[in-house]
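>>> Have a look at this prediction, sequence included:
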Amino acid sequence: MPRSGAEARRRLQQAALELYREQGFDRTTAAEIAARAGVNERTFFRHFPDKREVLFDGEADLRAALTQAVAEAPAPLQPLDTLLWAFRKAGRILEDNRPFSEPRLAVIAVTPALRERELAKHASLIEAVAEALRQRDVPDRLAGLAAQTGWAAFHHAAQAWIDDPARSLDAHLSRAFDDLRALSGTAQEAKYAARAD
């Protein structure tokens, strides 16, 4: 029996992930997760409101780390550079949880209900990042666009890191943001070329 709340929570998360991988999300119940973790079903619901939320428990920590990192980024940085700086700092959460992150993403990828929850969580995180940029006096329109674009680059880098663990998450982040800048430069060149025609 887990002795602490934190230990029970960790065991519930691990049990849920194992069961989701073995028999699928839809066929797994909260009672089965609790039994696998060695706790009762009431303990499960004391920690998680539903069986989807077990896989999204770190969202609040990631949100807090990202918004704090945006706030603490060096003042002269432009919005996308601020986000790269913040994602590098917050990315340590993913690195510390890699053994859970990799199979978690695989389960989400094949489960529509979890993909839907993931999209809702991402939208909430993007809005939190946009608000953190607004607090740095980034205009509203640019803050929203930077947050969405930056999050897409972060998500792309995280998936690349899962697929290619030989390189660090930081290296994948740098590459994703370099690619983003290259795309932006290409778009700018095309705009000038169109005007010249």
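That came in fine, so what should we check first?
>>> alpha carbons only for contacts and neighbour counts from here, please
Noted.
>>> any idea how far residue 189 is from residue 195?
10 Å (CA to CA, to the nearest Å).
>>> between the two, which one's more packed in?
The neighbour comparison of residue 189 against residue 195 (other CA atoms under 10 Å) goes to residue 189, with 12 against 8.
>>> That one: what secondary structure?
At residue 189 the chain is in helix, as set by DSSP: H, G, I helix; E, B strand; the rest coil.
>>> Kindly report the same for residue 137.
Quick answer, by three-state DSSP: residue 137 is coil.
>>> what's around it, how many residues?
With other CA under 10 Å as criterion, residue 137 counts 10.
>>> now swap in residue 125 and tell me
22.
>>> Which parts of this structure are helices?
Residue ranges of the helices in the chain, as given by DSSP state H, are 5-23, 30-37, 41-47, 59-72, 79-96, 98-109, 112-135, 140-163, 169-196.
>>> who wins for proximity to residue 53 among those helices?
helix 112-135 (8.4 Å; CA to CA).
>>> how big is the angle separating that closest one from helix 59-72?
20 degrees (axes from the mean of the first three to the mean of the last three CA atoms, to 10 degrees).
>>> before we move on, back to that, export the helices of the chain to CSV and tack on distance to residue 53?
Listed next are the helices of the chain as CSV, based on distance: least, CA to CA, whole Å:
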stretch, distance to residue 53
helix 5-23, 9
helix 30-37, 11
helix 41-47, 9
helix 59-72, 10
helix 79-96, 17
helix 98-109, 12
helix 112-135, 8
helix 140-163, 19
helix 169-196, 25
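>>> Let me see the contact set for residue 48.
residue 54 (CA atoms under 8 Å, 6 or more residues apart in numbering).
>>> thought residue 80 was touching residue 150?
Yes - at 6.5 Å, residue 80 counts as touching residue 150 under the criterion of CA atoms under 8 Å.
>>> The structure to be compared is supplied as follows:
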Amino acid sequence: MVASTRRRLVDSAMALFAEQGFESTSVEDVVARAGVGRTTFFRHFPTKEDVVFPDHDALLEKVDARLATGTAATARTALEEASAIVLDHYLDEGETARQRYRLTRAVTPLRHRELASVHRYELLFSRHLRAWLGDADDAPLRAELTAGAVITAHNHVLRRWLRGEVDDPQAALAAALDLALAPLAPTPDPRRLGAREVDAVLAEVRRSLLGG
């Protein structure tokens, strides 16, 4: 019953935002459409903005739980599966996700709220990466770079799906993560490489930079 009421509030709010705009829609409008009282609304959502992002906290917890099972040896799999949890959630939302995308593009406070949520994901990924990478001098930097790359890869694919530009978002995410997770590979020490190996490493770097 609680879940169905919460869902009805979200659906009613999103429909009204699409019909008459976010700023022009009041909490009273939403509860009237949903057939519940104001008290019920505020039991589920502290503000009108929160109804636009109803699942962020729960989703963040799911991602955290998945990353918590990772290790240095399984880091790549953990990052891929954690990213997939988020993408699959949006895919399951379907049109609601697309409505949210349109709203956050049009309403500045909602856009700021979305950016704050993205930052929370980046901090979460970075924290787990930092633990996996150990005490190497470059571990903090690699953790931040990799976390940022993973979030960027995910959001790039998600936005393309929201705009109807990709038919297979799961496959697109896998391809994007192949690029994003390159910093996890051990960095060769040039002092231990011969001329041929140095040339091979440089060629690989060039290919990565050029997208080859």
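Yep, it's here. Please read these numbers as outputs of a predicted model, since none were measured by experiment.
>>> before we move on, the earlier item: so between residue 80 and residue 150 of the first structure, which is more surrounded?
Shown here are residue 80 of the first structure and residue 150; by other CA under 10 Å, residue 150 has more neighbours (25 against 19).
>>> From what I see, the more buried one and residue 83 are in contact.
Yes - under the criterion of CA under 8 Å, residue 150 of the first structure makes contact with residue 83 at 6.4 Å.
>>> Spit out the contact partners of residue 172 of the first structure.
157-158, 160-161.
>>> ok, it to residue 157 of the first structure distance?
Between residue 172 of the first structure and residue 157 of the first structure the distance is 5 Å, computed by CA to CA.
>>> now residue 190 of the first structure
In terms of CA to CA, residue 190 of the first structure sits 26 Å off from residue 157 of the first structure.
>>> higher neighbour count, these two?
Counted by other CA under 10 Å, residue 190 of the first structure and residue 157 do not tie: residue 157 has more neighbours, with 22 against 12.
>>> Hmm, that one is touching residue 176, no?
Yes - using CA under 8 Å, residue 157 of the first structure is in contact with residue 176, at 5.9 Å.
>>> With adjacent residues omitted, what lies nearest to residue 76 of the second structure?
What sits nearest to residue 76 of the second structure in space, not counting adjacent residues and going by CA to CA, 6 or more residues apart in numbering, is residue 181, at 7.3 Å.
>>> Could you count how many residues lie near the one you found?
Residues lying near residue 181 of the second structure (other CA under 10 Å) number 19.
>>> That one reaches residue 149, doesn't it?
Yes - checked against CA under 8 Å, the pair residue 181 of the second structure and residue 149 is within contact range at 7.3 Å.
>>> got the buried residues for stretch 95-103 of the second structure?
Using 16 or more other CA atoms under 10 Å as the test for burial, stretch 95-103 of the second structure gives 96-101, 103.
>>> Hmm, I typed the wrong one, I wanted stretch 108-124 of the first structure.
108, 114, 117-118, 121-122.
>>> ok, now stretch 8-18 of the first structure?
Neighbour-count burial for stretch 8-18 of the first structure, counted by 16+ other CA under 10 Å, picks out 8-18.
>>> closest to residue 87 of the second structure among the buried residues of stretch 95-103 of the second structure?
Nearest member of those to residue 87 of the second structure, counting by CA to CA, is residue 97, at 10.7 Å.
>>> And the closest one, what's its match in the first structure?
In the first structure, the residue matched to residue 97 of the second structure (TM-score structural alignment) is residue 101.
>>> The nearest residue to that match once chain neighbours are set aside - how many residues pack around it?
Nearest residue to residue 101 of the first structure in three dimensions, chain neighbours excluded: residue 94, at 6.9 Å (CA to CA, 6+ apart). Residue neighbour count, defined by other CA under 10 Å, stands at 16 for residue 94 of the first structure.
>>> same deal with residue 74 of the second structure?
Around residue 74 of the second structure there are 12 residues (other CA under 10 Å).
>>> Quick check: it vs residue 12 of the second structure, distance?
In this view, residue 74 of the second structure and residue 12 of the second structure are 42 Å apart by CA to CA.
>>> Stretch 18-34 of the second structure aligns to what range in the first structure?
Under TM-score structural alignment, the match for stretch 18-34 of the second structure is residues 21-37.
>>> Next, the buried residues of that stretch.
Neighbour-count burial for stretch 21-37 of the first structure [16+ other CA under 10 Å]: 25, 28-34, 36-37.
>>> Just send those back as JSON lines, with distance to residue 141 of the first structure too.
Shown next, in JSON lines, are the buried residues of stretch 21-37 of the first structure (distance: CA to CA, whole Å):
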{"residue": "25", "distance to residue 141 of the first structure": "38"}
{"residue": "28", "distance to residue 141 of the first structure": "43"}
{"residue": "29", "distance to residue 141 of the first structure": "43"}
{"residue": "30", "distance to residue 141 of the first structure": "42"}
{"residue": "31", "distance to residue 141 of the first structure": "46"}
{"residue": "32", "distance to residue 141 of the first structure": "46"}
{"residue": "33", "distance to residue 141 of the first structure": "44"}
{"residue": "34", "distance to residue 141 of the first structure": "45"}
{"residue": "36", "distance to residue 141 of the first structure": "48"}
{"residue": "37", "distance to residue 141 of the first structure": "46"}
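>>> Perfect, that will be all.
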